[in-house]
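In: Take this sequence and fold it.
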Amino acid sequence: MTGKYGRSALWEHYNRTHVTGEPVTDLAGFKSSAPNFKLALWDPRPNGVRYLKALIYNLAEQLSPAAFDALRRISNRDVGDPITVRVGGETVCLDYLQAVLELEYISGHVDLDGAEVLEIGAGYGRTCHAVLSNHDIAAYHIVDLDNSLTLARAYLQAVLPEDQFAKVRFVRNEDVEEAFATARFDLCVNIDSFAEMDADTVLEYLALIDRTCRYCYVKNPVGKYLDKSLDSHSQGAELVSMALSTGLLRDVLDIHDSAEVAEHATRFVAAYRPGPRWTDVADSRARPWSYYWQALYRRDVP
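Out: Model prediction:
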């Protein structure tokens, strides 16, 4: 330290490497560059996990008491070593935070006890895990691609007790017509997969829901984005092009403009209504993402 009120060795280093030897006088872009990444904002590029944990922590503190109780009832959430924080004595990850928010939304409108549930595109099965841990489901049917079914089967077998795992039915996407020829479901769930399917495939699934289901819950993006600053298009231009071509909602928007998102949310609700006999029970933004929407529909004719 030089002088009574001098800078520390740490800030001597920061002045040389981030704030630079010359005083900042050109303000263009400085809030998104090295000087401000030391003065006020952690650089988001190397600090992604720090920001993710902050997001999880803040969301967890905002959970309702009922949602937090639902989280506690889901055992074995740490299988697979997720990125977690600890709130209220519980380890919390973003996946299961979203799962209990979705479950709270659905169960506010649908009686899940004794229900036959269909999920189209279940990922590794965290929604199934959350539902079975909180409700006395009759059976839970998962439709997915082969590799995803293999992962979901392994994961759910690891986290669920035997009697709960016995309620899960795994159906290959290629076997849907045969498997569900006479099936009837109380609820269909689709979370974050309709937007990644070909449009014709989505329409076929919506027709299936129209024929077989009483309620339908959909949570997906309201459209597409091309903001390279979000992910640097790190997986390449070809994958970006493929992503832009999928789903029913392919308009490109500013996903961090609430007015644009609200405008496209109206289209979302219309696009995912399974048929003319269906009523929109509820819809809203799906936290924490700015551009994800959720909608619950009910078929009015038996």
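
In: contacts and neighbour counts: CA atoms only from here.
Out: Noted.

In: For the stretch 201-302 of the chain, just list every one of the strands.
Out: With strands called from DSSP state E, counting those that start in this stretch, the stretch 201-302 of the chain shows them at 213-221, 278-285, 292-299.

In: contact partners of the strand or helix carrying Glu61?
Out: Element membership for Glu61 (DSSP states H and E) is helix 48-62. Helix 48-62 is touched from outside by Pro44, Ile83, Thr84, Val85, Arg86, Val87, Val92, Cys93, Leu94, Leu97, Pro288, with contacts defined as Cα atoms under 8 Å, 6 or more residues apart in numbering.

In: farthest pair in the residues you listed?
Out: Pairwise distances across those peak at 23.5 Å for Pro44 and Val87 (criterion: Cα to Cα).

In: Would you check how far apart Val100 and Ala60 are?
Out: Distance of Val100 to Ala60, computed by Cα to Cα, to the nearest Å: 10 Å.

In: Apologies, that question was intended for Leu94.
Out: Taking Cα to Cα, one finds Leu94 at 9 Å from Ala60.

In: what does Val117 give?
Out: Taking Cα to Cα, one finds Val117 at 27 Å from Ala60.

In: Same check on Leu112?
Out: Computed with Cα to Cα, the distance linking Leu112 and Ala60 is 24 Å.

In: how about this one, so we can line them up?
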Amino acid sequence: MSKNFWENILSDSLDINNINIDSFRQIGADNNRFCTWDAIEPTSRYFKSLLYAYAENLDSRILQSKLSLDLKSDNKKNGDGIRHYLKNIRNQNLGNPLTINYFGNDISIDYLLSIDEMFFIDEELKESKTILEIGAGFGRLAHSIIENFENVERYIIVDLDLVLKLSKRYLSMVLNKKEFLKIKFISNNDLDAIQSLEPRGLDISINVDSFQEIEESIVLDYLEFISENSNYFYIKNPICKYHPDSVDIKFKNIVQFESVLTMGLCKD
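Out: Below you'll find the predicted structure:
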């Protein structure tokens, strides 16, 4: 993984060693770059409107789908929409994120994205016992999947050592002991450990929003590993890169910006 790039960010704008787990997802918090959005007034009101529209759209897609959401041994169809997933995810507001109230449920962009991702691979997840996630961030998707799919026996997270410190702490607080023990945390420098854990292979591998931040050669190594060891692969990454000025973002560190343009398989 892009060790130098992320170590630069970690030392420049994050403080892993002194992270406040109760507020790291809060608007303007030092460690908010681990999360999807850091809305600052007056944009947060506009963002809440977009977030509500996203929730409505996702709710509609799930309701219209013919898939059965066989969650928690409940075989009924998707009559609950996003709430069918949401009701199983406990403690999702740890870290004090920006949320909306959607029909009595507080939900953040992080967990809306997780529900969208789970919905897309719902059928595969229902058949999966062993899952690998490369670059899990603070652990939102691992949290969501483990709470919704009891058939999952092992969830392997591969990430930078510094980021694993956060995901371990977060997931230990939002999951119960039995659920947390399903997770194995592996340094990105130790892929061989995955094969020793699961010599029979993986049911599904997942990468969300991180391959674009990793050197091309390392991404290709991951893809080769996945093709040889995993039955399914779900990937969701941007396919283009914006110049920060075009989206009104001011980079504090020009080295970070220049590094972004050299990483991933898509450099346009």
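
In: hmm, back to that, any chance of a markdown table for the strands of the stretch 201-302 of the first structure, columns distance to Ala34 of the first structure and mean neighbour count?
Out: Below are the strands of the stretch 201-302 of the first structure laid out as a markdown table (distance: least, Cα to Cα, whole Å; neighbours: other Cα atoms under 10 Å):
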| stretch | distance to Ala34 of the first structure | mean neighbour count |
| --- | --- | --- |
| strand 213-221 | 32 | 24 |
| strand 278-285 | 34 | 16 |
| strand 292-299 | 31 | 24 |
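
In: With distance to Tyr124 of the first structure as extra columns, can I get those in TSV?
Out: Shown next, in TSV, are the strands of the stretch 201-302 of the first structure (distance: least, Cα to Cα, whole Å):
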stretch	distance to Tyr124 of the first structure
strand 213-221	17
strand 278-285	24
strand 292-299	20
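
In: Walking through the stretch 101-250 of the second structure, point out its strands one by one.
Out: In the stretch 101-250 of the second structure, the strands defined using DSSP E, counting those that start in this stretch lie at 105-108, 130-134, 154-159, 183-187, 202-208, 230-236.

In: May I see those organised as TSV, with distance to Phe257 of the second structure added?
Out: Listed next are the strands of the stretch 101-250 of the second structure as TSV, based on distance: least, Cα to Cα, whole Å:
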stretch	distance to Phe257 of the second structure
strand 105-108	27
strand 130-134	23
strand 154-159	21
strand 183-187	25
strand 202-208	20
strand 230-236	21
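
In: Select, out of these, the one closest to Phe251 of the second structure.
Out: strand 202-208 (22.9 Å).

In: What range does that closest one cover in the first structure?
Out: Mapped onto the first structure using TM-score structural alignment, strand 202-208 of the second structure spans residues 185-191.

In: Mean distance between that stretch and the second structure after superposition?
Out: On superposition with the second structure, the mean distance recorded for stretch 185-191 of the first structure (mean Cα distance after the TM-score superposition for the first structure) is 0.2 Å.

In: what separates that stretch from the chain centre, distance-wise?
Out: 16 Å (Cα atoms, centre = their mean, to the nearest Å).

In: May I see the contacts of helix 48-62 of the first structure organised as a markdown table, with neighbour count added?
Out: Putting the contacts of helix 48-62 of the first structure into a markdown table (neighbours: other Cα atoms under 10 Å) gives the following:
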| residue | neighbour count |
| --- | --- |
| Pro44 | 13 |
| Ile83 | 15 |
| Thr84 | 18 |
| Val85 | 18 |
| Arg86 | 13 |
| Val87 | 14 |
| Val92 | 24 |
| Cys93 | 22 |
| Leu94 | 19 |
| Leu97 | 20 |
| Pro288 | 13 |
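
In: Next step: the residues you listed restricted to helices.
Out: Residues from the contacts of helix 48-62 of the first structure lying in helices, with DSSP state H as the criterion: Leu94, Leu97.

In: Pipe the contacts of helix 48-62 of the first structure into a markdown table and attach distance to Val269 of the first structure per row.
Out: Below are these laid out as a markdown table (distance: Cα to Cα, whole Å):
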| residue | distance to Val269 of the first structure |
| --- | --- |
| Pro44 | 33 |
| Ile83 | 32 |
| Thr84 | 33 |
| Val85 | 34 |
| Arg86 | 35 |
| Val87 | 34 |
| Val92 | 30 |
| Cys93 | 29 |
| Leu94 | 25 |
| Leu97 | 24 |
| Pro288 | 19 |
